[in-house]
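Asks: sequence and predicted structure are below.
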Amino acid sequence: MNFIAYDPLLGAVKLTDVDAVGPGPLNLVAGTGAGRQSFSFETLRGYDPVLGGGEFVFAKASTAIAAGTVVQFNQSLSGGSIVNSAAAWAGTANTGEPLGVAVAQLALGQWGWFQVGGNAIATVSGAPVAGNPVYWQAAGVVSPAAVAGKQALGAKFATAPGVTLGTGSTAVTLSATQAVITLNRTTSQGAIT
């Protein structure tokens, strides 16, 4: 699928674009900066004709990440600035990690957009059906099978794996390890007291 966003400062943004330089003020004269005015964890809204509207954040890949990987966002301090990095959801129980889904394949250190709201194509295992809750299964992979302390709160399965999205020549058939999950600023389950 092909989400496109529009922002008054950034213009039209193809959310599958990968940025090797990173965020910051535009500074093409000195040869630094990403060539656009974007910042760590900046939020954009986008639209796909089949999946509908979505919400996305800009973050750095702390490891290689495949499109569809469910990620957790970690924060670090670099040069006095907070940097939000994404890594495959590790599934540590009861941590309350903010979660998203990688929109594009990213190498270590590249910057890209991660979906945090709307319908997202995610890497799955098992046999989910629409309406199932979402749980961690393996690094970056989710499943409908309950795992104590590892539920993705604010997420549910919207489809089973392998469905066809769209019609005609633009139809896309998901693989047996891909399904659509609906996200609403999802977090991993926090501690139960």
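Replies: Looks like it arrived, so ask away.
Asks: every contact and neighbour count from this point should use C-alpha atoms.
Replies: Will do.
Asks: quick one: contacts for the closest residue to T182 other than its chain neighbours?
Replies: Nearest non-adjacent residue to T182, counting by C-alpha to C-alpha, 6 or more residues apart in numbering: N119, 4.4 Å away. Contact analysis of N119 by C-alpha atoms under 8 Å, 6 or more residues apart in numbering lists 51-54, 158, 180-183.
Asks: what sits against the spatially most central residue of the chain?
Replies: Central residue of the chain (C-alpha atoms, centre = their mean): V101, 2.2 Å from the mean position. For V101, the contacting residues are 67-71, 114-116, 120-122, by C-alpha under 8 Å, 6+ apart.
Asks: from P49, how far off is the nearest residue to L51 once chain neighbours are set aside?
Replies: Distances taken as C-alpha to C-alpha, 6+ apart put N119 closest to L51, at 5.7 Å, once the chain neighbours are dropped. Distance of N119 to P49, computed by C-alpha to C-alpha, to the nearest Å: 11 Å.
Asks: take this one as well and set it beside the first:
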Amino acid sequence: MGFTSYDPIIGTVKLTDIDTDGPGPLSPKSSRQSFSFEMMRGYDVNLGGGEFVYAQAGATLAAGAVVQFNQSQNASNQMVNSANPWAGTANSGDVLGVAVSAMSASQWGWFQVSGNAIVNVSGAPAVGNPAYWEAAGVVSPTAVAGKQMIGAKFATAAGATLGSGSSAITLSGTQAVMLIDRPNAQTQIT
């Protein structure tokens, strides 16, 4: 399994690739012309289509980690969007995504923001359950006040099998598929 890009401007990019140099053309070693938080479309034969953004890992991330994007400026005063495991601050309104690959701090990679995404879970989600923060980068169907993942719902139970034959993939007991649509953390309710 792995998402394949089909963006006519950036070209074909393996969305599981990790980039240690950062976005192009500002980094002389980078071979791609990607920029911080650039959007790309892609598809997976079992999961369907999705949208992805390019960002820098602000911490070590596991594949499937739910992340929050934190903004800062680098030494050249350019905006950088760093992905960190979702910390679960109540009513924060944080912009969220899902790590496509495992990454170390300061590496650059792609994060899913729409479509069917494989996420790290706790508990026993069922199809249609809403998602809530459980632990850093992990979501659960158990309600937690002020910590709901808005724009997301579970599409499978944990440990589901996707596809059939040689392309079939069985998720671990701590992974499930969620349908996400540019998710964010719950904001203040008045």
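Replies: Looks like it came in fine. The structure displayed is predicted, hence computed values, not measured ones.
Asks: hang on, the earlier thing: in a strand, the residue nearest to T182 of structure 1, correct?
Replies: Yes - the assignment for N119 of structure 1 is a strand, going by DSSP: H, G, I helix; E, B strand; the rest coil.
Asks: identify the residue of structure 2 aligned to it.
Replies: The alignment partner of N119 of structure 1 in structure 2, by TM-score structural alignment, is N116.
Asks: from S167 of structure 2, how far off is that match?
Replies: On the measure of C-alpha to C-alpha, N116 of structure 2 and S167 of structure 2 end up 17 Å apart.
Asks: equivalent analysis for P28 of structure 2, please.
Replies: Counting by C-alpha to C-alpha, the gap from P28 of structure 2 to S167 of structure 2 is 37 Å.
Asks: in structure 2, what residue corresponds to V141 of structure 1?
Replies: Match for V141 of structure 1 (TM-score structural alignment): V138.
Asks: ok, now D48 of structure 1?
Replies: So, by TM-score structural alignment, D48 of structure 1 is matched to D44.
Asks: go on, A102 of structure 1?
Replies: So, by TM-score structural alignment, A102 of structure 1 is matched to A99.
Asks: now do the same contact list for the nearest residue to its match once chain neighbours are set aside.
Replies: Closest residue to A99 of structure 2 in three dimensions, ignoring its sequence neighbours and counting by C-alpha to C-alpha, 6+ apart: F111, at 4.7 Å. For F111 of structure 2, the contact set (C-alpha under 8 Å, 6+ apart) comprises 52-55, 97-100.
Asks: inside strands: which ones of the residues you listed?
Replies: 52-55, 97-99 (DSSP state E).
Asks: with distance to G11 of structure 2 added, can I get those residues in a markdown table?
Replies: Listed next are these as a markdown table, based on distance: C-alpha to C-alpha, whole Å:
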| residue | distance to G11 of structure 2 |
| --- | --- |
| F52 | 14 |
| V53 | 15 |
| Y54 | 14 |
| A55 | 18 |
| G97 | 22 |
| V98 | 22 |
| A99 | 21 |
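Asks: quick one on the thing from earlier: from the contacts of V101 of structure 1, which ones fall inside strands?
Replies: Using DSSP E, the subset of the contacts of V101 of structure 1 located in strands is 70-71, 114-116, 120-122.
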